[in-house]
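Visitor: the following block contains a protein sequence and its predicted model.
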Amino acid sequence: MATGYPETRYPDDTRHRVPAALRAPVAGRTWREFLYLILNLPMGIIGFVYAVTMLSCGAGLLITFLGVPVLAAMLAGCRGLGRIERGRARALLRMDVAEPEPIRQRGSGLMAWVGGLFRSGTSWRHVLYAFLLFPWGVFTFVVAVVLWTYGWAALTYPLWQWVFPAYVHRPGLQVFSNGDYSLYLDGPFKITLTVLVGLLLVLATPWVIRGLAGVDRLMVGGLLGPSRLATRVHELETDRGTVVDTAAADLRRIERDLHDGAQARLVALAMDLGLAKEKLAEDPEAAAKMVDEAHGEVKTALQELRDLARGIHPAILTDRGLGPALSAVAARCTVPVAVAVDLPARPVPAIEGIAYFTVSELLTNISKHSGASRATVDIWQTEDRMLLQVSDDGRGGASAEAGSGLAGLAERLDAVDGLLVVDSPAGGPTRITAELPWRA
């Protein structure tokens, strides 16, 4: 879920001349947040009245079946209120709150939807928000309006102080009276003091408003956005789909390589040996030549099978670990590659395999596309992460945009809570860093 504010741009001289404390009272952010706090009151009243009314009626009618649809309407209405509140937060607080998880139905039909509505923790969090917004809205409305009004009124007091002697026949604004003594804001000293107090309030109020708006951000994000558990479940479901798609693609690749490579050679070999068997009695020399050619085909088929097995899971990785396995991959690269592996122990086989194939794919890209003269591979462990960095001095311009090979690699890393960062400006050099969870 993303929050924050777009940076306000000022000319360089203004940015340095006017401190943030002096800009705050007239900044757009302050006025947007002030409006948000003002609107808390009417929105709180609407939500509170609706939730209390529907909850009371629904609870009272639970002795009959009518209470269930009334309570369901309360939950649905509070979810609708939450949609409005997320829009208000986006418009005034510049807070992008993701939509919560949808209602999960067990079956189809109206009753399945109602059941999902009652089981949804998101629905009840929306009801809680409707209850909390009312008292919080009263508080924020009073604080924001009082501070803002009194601050600007005191700051501009000299501009409207003349109203009292002209129309009310008093020397100034009366701030205290006990029958025997009255205190009026008149005279240069009192007016100056009033302006100073107003200036302090005007300068302090924006920061009070921002603090109150910060609490609103917590409420909106915590009660109206997706829960952490639901977000994590969605990520795991997405990652599971990526893993399944990747596994299916690997199986199709293996099947295609077997069908087009080793299988085709073995079929041709069987045919050649059959012909050689038929010619063995009639033309031994031709049969011997055909057997010799078949022997060459056997060697080629064996090499293809070794390459295919290495692509599934290389034996050197299982037997000797990541360092020797990557050194073997680097030796097959078309550019010189320096490999440095600094790990305190071997990671679990799954992470080790992902690291191996990630580096292999990146080195393949260097061979095919980079135009580099040298490359380096560095692997190390820091805290609970394993980092891989593959660098080259090629032409650069690599990108992990959708549809590219790097984008697919990033998706596979994301499936195990990994991360891929590409730094490849035009003209090079290219530095690609991958992070994987460390599990030894």
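Guide: Looks like it came in fine.
Visitor: switch to C-alpha atoms for all contacts and neighbour counts from now on
Guide: Fine.
Visitor: please, where are all the strands along this structure?
Guide: Ranges of strands in the chain, per DSSP state E, are 173-177, 182-185, 337-342, 375-382, 385-392, 419-423, 430-437.
Visitor: in the fifth one, what counts as buried?
Guide: By neighbour count, with 16 or more other C-alpha atoms under 10 Å as the criterion, the buried positions of strand 385-392 are 386, 387, 388, 389, 390, 391, 392.
Visitor: would you pull up how far it lies from the middle of the chain?
Guide: Centre-to-centre, strand 385-392 and its host chain are 22 Å apart (C-alpha atoms, centre = their mean, to the nearest Å).
Visitor: then the shortest one?
Guide: The offset between the C-alpha centroid of strand 182-185 and the centroid of the whole chain comes to 58 Å, using C-alpha atoms, centre = their mean.
Visitor: list the buried residues in that strand.
Guide: For strand 182-185, by 16+ other C-alpha under 10 Å, it's 184, 185.
Visitor: mind giving me the packing neighbours of that strand?
Guide: Applying 3 or more C-alpha pairs under 8 Å, 6 or more residues apart in numbering; DSSP states H and E, one finds that strand 182-185 contacts strand 173-177.
Visitor: for the strand it packs on, which outside residues touch it?
Guide: Contacts to strand 173-177, defined as C-alpha atoms under 8 Å, 6 or more residues apart in numbering, come from residues 161, 164, 182, 183, 184, 185, 186.
Visitor: with distance to residue 46 added, can I get those in CSV?
Guide: CSV is the format used below for the contacts of strand 173-177 (distance: C-alpha to C-alpha, whole Å):
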residue, distance to residue 46
161, 39
164, 40
182, 43
183, 42
184, 41
185, 41
186, 44
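Visitor: could you work out the most separated pair of the residues you listed?
Guide: Pairwise distances across those peak at 16.7 Å for 161 and 182 (criterion: C-alpha to C-alpha).
Visitor: in this structure residue 389 contacts residue 381, no?
Guide: No. Residue 389 lies out of contact with residue 381 (C-alpha atoms under 8 Å); the separation is 11.5 Å.
Visitor: follow-up on the earlier one: out of the buried residues of strand 385-392, who's nearest residue 264?
Guide: Nearest to residue 264, judged by C-alpha to C-alpha, of those is residue 390 at 36.6 Å.
Visitor: hang on, isn't that closest one packed against residue 359?
Guide: Yes. Counting by C-alpha under 8 Å, residue 359 is a contact partner of residue 390 at 7.3 Å.
Visitor: now do the shared contacts for the two.
Guide: Residues within reach of residue 390 and of residue 359 at once, by C-alpha under 8 Å, 6+ apart, are residue 377.
Visitor: residue 18: neighbouring residues, count only.
Guide: Neighbour count for residue 18, taken as other C-alpha atoms under 10 Å: 10.
Visitor: distance-wise, check it relative to residue 28.
Guide: Distance from residue 18 to residue 28, counting by C-alpha to C-alpha, to the nearest Å: 15 Å.
Visitor: cool, residue 286 as well?
Guide: Applying C-alpha to C-alpha to residue 286 and residue 28 gives a distance of 92 Å.
Visitor: over to residue 231?
Guide: From residue 231 to residue 28 the distance is 33 Å (C-alpha to C-alpha).
Visitor: kindly report the same for residue 108.
Guide: From residue 108 over to residue 28 (counting by C-alpha to C-alpha), the distance is 48 Å.
Visitor: let's bring in a second model and compare:
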Amino acid sequence: MAAEYGQGHTHMDRPEFRGTGAERRRLPAGLRAPIEARTWKEFGYILLSLPIGLVSFVFAVTTFSLGAGLLITFIGIPVLAGALAGCRGIGALERTRARGLLDLDVAAPEPLRPKGGGPMAVIGAVLKSGASWRHLLYCVLVMPWALFSFTVAVVFWAYGWMMLTYPLWFWLFPMYGGQDGIQLYGDDGHRVYLDNPFEIGVTAGTGLLITLATPWILRALTTVDRLMVHGLLGPSRLATRVVELESDRGVVVDTAAADLRRIERDLHDGAQARLVALAMDLGLAKEKLTEDPEAAARMVGEAHGEVKVALQELRDLARGIHPAVLTDRGLDAALSSLAARCTVPVQVEVDLASRPAAAIEGIAYFTVSELLQNISKHSRATRGSVDVWRAENRLMLQVTDDGSGGADASAGSGLAGLAERLDAVDGILVVDSPQGGPTTITAELPWRRA
């Protein structure tokens, strides 16, 4: 969704447009479609679908009917489970075939989770799995659709190429067939053949139109196959969402643990160390109070300075956990405070009529904080800007700078960790940072009212 906010990206940047070179641009897409590898792979997929669909249909209907009929006895339950397990195996084959011929990468459905050990637990897991029944439905539906698509594809493919190449082989009719050409009409008194140059040319032209249309017909047919494979043989939306939530939970736990370690380290190396040293200095000052009052006063003065430094470190640490200005005055004031501490002049513009949830505000604040730190440390920029606005149910953040660019969230940098944190709350991070700059980083967060 957020990709539209990246700067400088066009449709030519997508993988299917890269690396084609000038050769593929010499012919329009409509003219080169009949000879493209994609068309031939889709045609091969449709040809294979009929025998595979027939075997799948026969297996599914036979085994399911047998298992259902035997349910009055105990034997029917394992037979039915075996039918569903076999359909899952066919589904694995179909996902592999779709990956190789249709470039459709569909993940395997959620694995079986038997409750306990033994064959009965496995049988129960197979029967209770929604994915198993979806595989059975696919095996039943694929055969009639495969028969239809096979017929349409073979007819258009064969007639298109046959008519297109008619000028090359029409001489076979008078030489070996005993007639002048392809017969369009015939009765006892009259026959019409495609035998003169004009008729041969019209036949070839019609064949060219059919040949050029065939790849798009194949594409439409395999679109249905893609939908069936993706919808029936892949993981369900609920299972996919559960996996995403489990992954996001892991990211949140790891992030919280890292933050706790950082706070502990900052306390141990900073304020705690200063307070220990302060206690020792005050102890020495107490001992010298009667012997050397001036030295004791000097040590108390130094200790007073250490107290101020320790307090400042504690304030900075508290601000790093959750700044009070964010809670009291919202994102506008909090981000302005961040910009004031940045080493680069930063303009902040916040256009929000209301405040989002406190958790979202906190994530937005720390996102901008980390991005401004990157500007200060790495960008060599002379100015930057922060824009915040609401787009329907999304909170939008955009941080730009005129630095040297080259930021890459996929290189395992801090941006990658930031992207994971945003993803944990259904957020998105889009980085547009060409070499030489400028850099534009856009973040989306769910709004979630306070």
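Guide: Ah, there it is. Only a predicted model underlies this, so the values are computations on that prediction, with no experimental measurement involved.
Visitor: TM-score for the pair, please.
Guide: Here the TM-score for the pair of chains, by TM-score structural alignment, normalised by the length of structure 1, is 0.89; 435 aligned residues with a C-alpha RMSD of 2.6 Å.
Visitor: residue 231 and residue 28 of structure 1: who's more crowded?
Guide: Taking neighbours as other C-alpha under 10 Å, residue 231 of structure 1 and residue 28 compare with residue 231 leading, 16 against 13.
Visitor: what does that one correspond to in structure 2?
Guide: Matched across to structure 2, residue 231 of structure 1 falls on residue 240, judged by TM-score structural alignment.
Visitor: what of residue 123 of structure 1?
Guide: Residue 123 of structure 1 maps onto residue 132 in structure 2, by TM-score structural alignment.
Visitor: its match reaches residue 123, doesn't it?
Guide: No. With contact defined as C-alpha under 8 Å, residue 132 of structure 2 does not reach residue 123; the gap is 11.3 Å.
Visitor: neighbour count for these two, which is higher?
Guide: Neighbours were counted for residue 132 of structure 2 and for residue 123 using other C-alpha under 10 Å; residue 132 has more, 26 against 20.
Visitor: and the more buried one, how close does it get to residue 49 of structure 2?
Guide: Residue 132 of structure 2 sits 21 Å away from residue 49 of structure 2, going by C-alpha to C-alpha.
Visitor: before we move on, what about residue 322 of structure 2?
Guide: 59 Å.
Visitor: between the two, which is the more surrounded one?
Guide: Neighbour count, other C-alpha under 10 Å: between residue 322 of structure 2 and residue 49, residue 49 has more, with 23 against 14.
Visitor: check contacts around that one.
Guide: 142, 143, 146, 150.
Visitor: looking at the residues you listed, which are in helices?
Guide: 142, 143, 146, 150 (DSSP state H).
Visitor: biggest helix in structure 2 by residues?
Guide: The longest helix of structure 2 (DSSP H) is helix 197-233.
Visitor: that helix vs strand 182-186, what angle?
Guide: 100 degrees (axes from the mean of the first three to the mean of the last three C-alpha atoms, to 10 degrees).
Visitor: what about helix 197-233 of structure 2, distance to the chain center?
Guide: 30 Å.
Visitor: ok, stretch 321-339 of structure 1 next?
Guide: Mean C-alpha position of stretch 321-339 of structure 1 versus that of the full chain (C-alpha atoms, centre = their mean) differs by 34 Å.
Visitor: and if you look at stretch 405-413 of structure 1?
Guide: On the basis of C-alpha atoms, centre = their mean, stretch 405-413 of structure 1 sits 16 Å off its chain's mean C-alpha point.
Visitor: quick check: buried residues in it?
Guide: So stretch 405-413 of structure 1, judged by 16+ other C-alpha under 10 Å, has buried residues 406, 408, 409, 410, 411, 412, 413.
Visitor: picking up where we left off before, which of the contacts of strand 173-177 of structure 1 lies closest to residue 401 of structure 1?
Guide: residue 161 (64.2 Å).
Visitor: list the residues that contact the closest residue to that closest one other than its chain neighbours.
Guide: Ranked by C-alpha to C-alpha, 6 or more residues apart in numbering and with sequence neighbours excluded, the top spatial neighbour of residue 161 of structure 1 is residue 172, at 6.1 Å. The contact partners of residue 172 of structure 1, by C-alpha under 8 Å, 6+ apart, come to 161, 162, 164, 165, 184, 185, 186.
Visitor: farthest pair within the residues you listed?
Guide: Among those, 162 and 184 lie farthest apart (C-alpha to C-alpha), at 12.8 Å.
Visitor: how many neighbours does whatever residue of structure 2 lines up with residue 249 of structure 1 have?
Guide: Taking TM-score structural alignment, residue 249 of structure 1 has residue 258 as its aligned residue in structure 2. Using other C-alpha under 10 Å, residue 258 of structure 2 has 12 neighbouring residues.
Visitor: with residue 379 of structure 1 instead?
Guide: That count, for residue 379 of structure 1 with other C-alpha under 10 Å as the rule, works out to 21.
Visitor: which residues does it contact?
Guide: Contacts of residue 379 of structure 1 by C-alpha under 8 Å, 6+ apart are 340, 341, 342, 343, 386, 387, 388, 389.
Visitor: kindly recompute the last result at 7 Å.
Guide: 340, 341, 342, 387, 388, 389 (C-alpha atoms under 7 Å, 6 or more residues apart in numbering).
Visitor: with distance to residue 366 of structure 1 added, can I get those in JSON lines?
Guide: Output for those, formatted as JSON lines (distance: C-alpha to C-alpha, whole Å):
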{"residue": "340", "distance to residue 366 of structure 1": "17"}
{"residue": "341", "distance to residue 366 of structure 1": "19"}
{"residue": "342", "distance to residue 366 of structure 1": "23"}
{"residue": "387", "distance to residue 366 of structure 1": "19"}
{"residue": "388", "distance to residue 366 of structure 1": "15"}
{"residue": "389", "distance to residue 366 of structure 1": "13"}
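Visitor: for these, which pairs are in contact in structure 2 too?
Guide: Retained in structure 2 (both residues aligned by TM-score structural alignment, their matches' C-alpha atoms under 7 Å) from the contacts of residue 379 of structure 1: 340, 341, 342, 387, 388, 389.
Visitor: what about the second one, how many neighbours?
Guide: By other C-alpha under 10 Å, 16 other residues sit near residue 341 of structure 1.
Visitor: identify the residue of structure 2 aligned to it.
Guide: Aligning on TM-score structural alignment places residue 341 of structure 1 opposite residue 350 in structure 2.
Visitor: roughly how far apart are its match and residue 428 of structure 2?
Guide: Distance, residue 350 of structure 2 to residue 428 of structure 2, by C-alpha to C-alpha: 19 Å.
Visitor: also residue 81 of structure 2?
Guide: 42 Å.
Visitor: before we move on, what about residue 86 of structure 2?
Guide: Distance from residue 86 of structure 2 to residue 428 of structure 2, counting by C-alpha to C-alpha: 40 Å.
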